[in-house]
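Q: Let me see the structure of the following:
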Amino acid sequence: MKKYQILIRLIKYLLFIGVLILILNTVFSFFTINYSHSFPTGLYFNRNFEDIEQGKLYIFCPEYDEKMKFAEQNGFWGNISKSCGKTPKYLKKALGLPFDKILITDDGVFVNNELIANTKIILKNKAYNKNKEFILKSDEYFMLSDYNKHSYDSRYFGIIKKYQVKKEVVPLIIFK
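A: Next comes the predicted model:
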């Protein structure tokens, strides 16, 4: 009789752990924990969006190309998991929207002739195009961090297409 009680108790514990894992997976798919240097460390709420708005934070998955390969080889991702196939998810602000004029200089990124804070070019590599000026197309976005000048963002990897943007994120608990 004691063996059956132990077995039943073990099955209950396993069921409880399984249900707990399912609940946590569901709950935490609504949240992002940011520990990168691009924005303050903290807990962010993920939500769906209709339109991408200037100045709001978004999670997106860039294409794995030569610029992303460069980032990977030079340790720009750190220990971040590759949750978008070959690249990690990125968390940046949408600071350049469709039909905005973008100018990249050594002094930083200008959006519609306005210099964006903390975007002075630091990393000069093949991903960076000095004095590059262009107009974003209808489905293109320029994603930047105006929080940390060392962020690996659209200054280096270029534009992001709307289909690459996965969620809008809103800060809930921030640790500065």
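
Q: C-alpha from now on. contacts and neighbour counts both.
A: Noted.

Q: Work out for me the element Y141 sits within.
A: With elements taken from DSSP states H and E, the one containing Y141 is strand 140-144.

Q: what comes into contact with that strand?
A: By CA atoms under 8 Å, 6 or more residues apart in numbering, the list of residues contacting strand 140-144 from outside reads 92-98, 119, 151, 153-155, 158-162.

Q: List only those of those residues flagged as buried.
A: Of the members of the contacts of strand 140-144, the ones counted as buried by neighbours, 16 or more other CA atoms under 10 Å, are 92-98, 119, 151, 153-155, 158-161.

Q: mind checking the end-to-end distance for stretch 30-44?
A: Across its full length, stretch 30-44 reaches 9 Å between end residues, using CA to CA, to the nearest Å.

Q: That one: which residues count as buried?
A: Using 16+ other CA under 10 Å as the test for burial, stretch 30-44 gives F31, T32, N34, S36, S38, F39, P40, T41, G42, L43, Y44.

Q: do stretch 102-109 as well
A: When burial is assessed from 16+ other CA under 10 Å, stretch 102-109 yields the following buried residues: I102, L103, I104, T105, D107, G108, V109.

Q: swap in stretch 42-62?
A: Of the residues in stretch 42-62, those buried by neighbour count under the rule 16+ other CA under 10 Å are 42-46, 52-53, 55, 57-62.

Q: which residues in the chain form helices?
A: 2-28, 66-73, 154-157 (DSSP state H).

Q: Let me have those helices in TSV, extended by distance to K137.
A: Supplementary listing: the helices of the chain in TSV, determined by distance: least, CA to CA, whole Å:
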stretch	distance to K137
helix 2-28	34
helix 66-73	20
helix 154-157	15
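
Q: To compare against the first, here's the next sequence to fold:
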Amino acid sequence: MKKYFIVVGLMLIATVIMYGVGIRINFSHSYPPGIYLVSKAHVYERNDLVLFCPPNNAAIHTAKARDYIRSGRCDSSTVPMIKRIVGLAGERVEFTPTILINGVALTDSERLITDSQHRPLTQLPNFMIPENSFFAYSDHAPKTSFDSRYFGAVPMTNIIGHIAPLYIF
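A: As a prediction, the model looks like this:
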């Protein structure tokens, strides 16, 4: 029994150390499940893959209630998300059959009207990305990912850091 507590204690210490150096485990389907490394940056740009807390809005609360996203430590009471920055402040987002950012279509970006259980999804109007915000998109699983198509722009201050895969399961 004593060995059990020692092993559990060592595993807990190792987990805290790994978290402290930026190691995260992804179990979502928006990006491949695996072990990722988070690193801070002073500037975040288009095409950066980032870990961020989703905005604290009604669409996120609905997503949490429907189990699209788990509970966690973000202000929205959810876990952070991994997505790619595809639009920046001042750019126009249009919802046509495909999503357009300043008139340029995102690959496979059709917005769904309902989820897999036929419940309605948020249908945002066209908008301009606000100052100090970005449009988040999953280029790994674009057809089924829950991203800015449904919850809108994300404040840059919600970014935890760049994220890069270390080991994919």
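
Q: still on that earlier bit, between the buried residues of stretch 30-44 of structure 1, which is closest to G75 of structure 1?
A: Relative to G75 of structure 1, the closest of the buried residues of stretch 30-44 of structure 1 is S36; by CA to CA it sits at 12.7 Å.

Q: Just tell me what that closest one corresponds to in structure 2.
A: The equivalent of S36 of structure 1 in structure 2 is S28 (alignment by TM-score structural alignment).

Q: how about the strands of structure 2, start to end?
A: Along structure 2, the stretches classed as strands by DSSP state E are 23-26, 34-39, 49-52, 81-88, 92-95, 99-101, 104-105, 127-128, 133-137, 154-155, 159-168.

Q: The last one corresponds to what range in structure 1?
A: Using TM-score structural alignment, strand 159-168 of structure 2 corresponds to residues 165-174 of structure 1.

Q: Residues in contact with that stretch: which ones?
A: For stretch 165-174 of structure 1, using CA under 8 Å, 6+ apart, the contacting residues are 32, 40-49, 56-61.

Q: Now that stretch on structure 2. Mean distance?
A: Between stretch 165-174 of structure 1 and its aligned stretch in structure 2, the superposed structures give an average distance of 1.4 Å (mean CA distance after the TM-score superposition for structure 1).

Q: just the helices of structure 1: most buried one?
A: helix 154-157 (a mean of 23; mean count of other CA atoms under 10 Å).

Q: in structure 2, which residue is closest to the centre?
A: For structure 2, the residue sitting closest to the mean C-alpha position, by CA atoms, centre = their mean, is M81 at 2.6 Å.

Q: measure the aligned partner of that one in structure 1 to I8 of structure 1 for me?
A: Under the alignment defined by TM-score structural alignment, M81 of structure 2 is paired with Y90 of structure 1. Y90 of structure 1 sits 45 Å away from I8 of structure 1, taking CA to CA as the criterion.

Q: and the strand holding Y141 of structure 1, which stretch of structure 2?
A: Across structure 2, the stretch matching strand 140-144 of structure 1 (TM-score structural alignment) is residues 133-137.

Q: Would you mind getting the average deviation of the strand holding Y141 of structure 1 from structure 2?
A: On the superposed models, the aligned residues of structure 2 are on average 0.6 Å from strand 140-144 of structure 1, with distances taken as mean CA distance after the TM-score superposition for structure 1.

Q: And that strand, how far out from the chain middle?
A: Using CA atoms, centre = their mean, to the nearest Å, the mean C-alpha position of strand 140-144 of structure 1 is found 11 Å from that of the whole chain.

Q: do the same with stretch 147-166 of structure 2
A: Taking mean C-alpha positions (CA atoms, centre = their mean), stretch 147-166 of structure 2 and its chain are 5 Å apart.

Q: Also stretch 60-68 of structure 1?
A: Per CA atoms, centre = their mean, the displacement of stretch 60-68 of structure 1 from the mean C-alpha position of its chain is 12 Å.

Q: Stretch 122-140 of structure 2 too?
A: 12 Å.

Q: for stretch 133-152 of structure 2, same thing?
A: The gap between where stretch 133-152 of structure 2 is centred and where its chain is centred comes out at 8 Å by CA atoms, centre = their mean.

Q: how long is that stretch end to end?
A: Between the start and the finish of stretch 133-152 of structure 2 there is a gap of 10 Å, counting by CA to CA.
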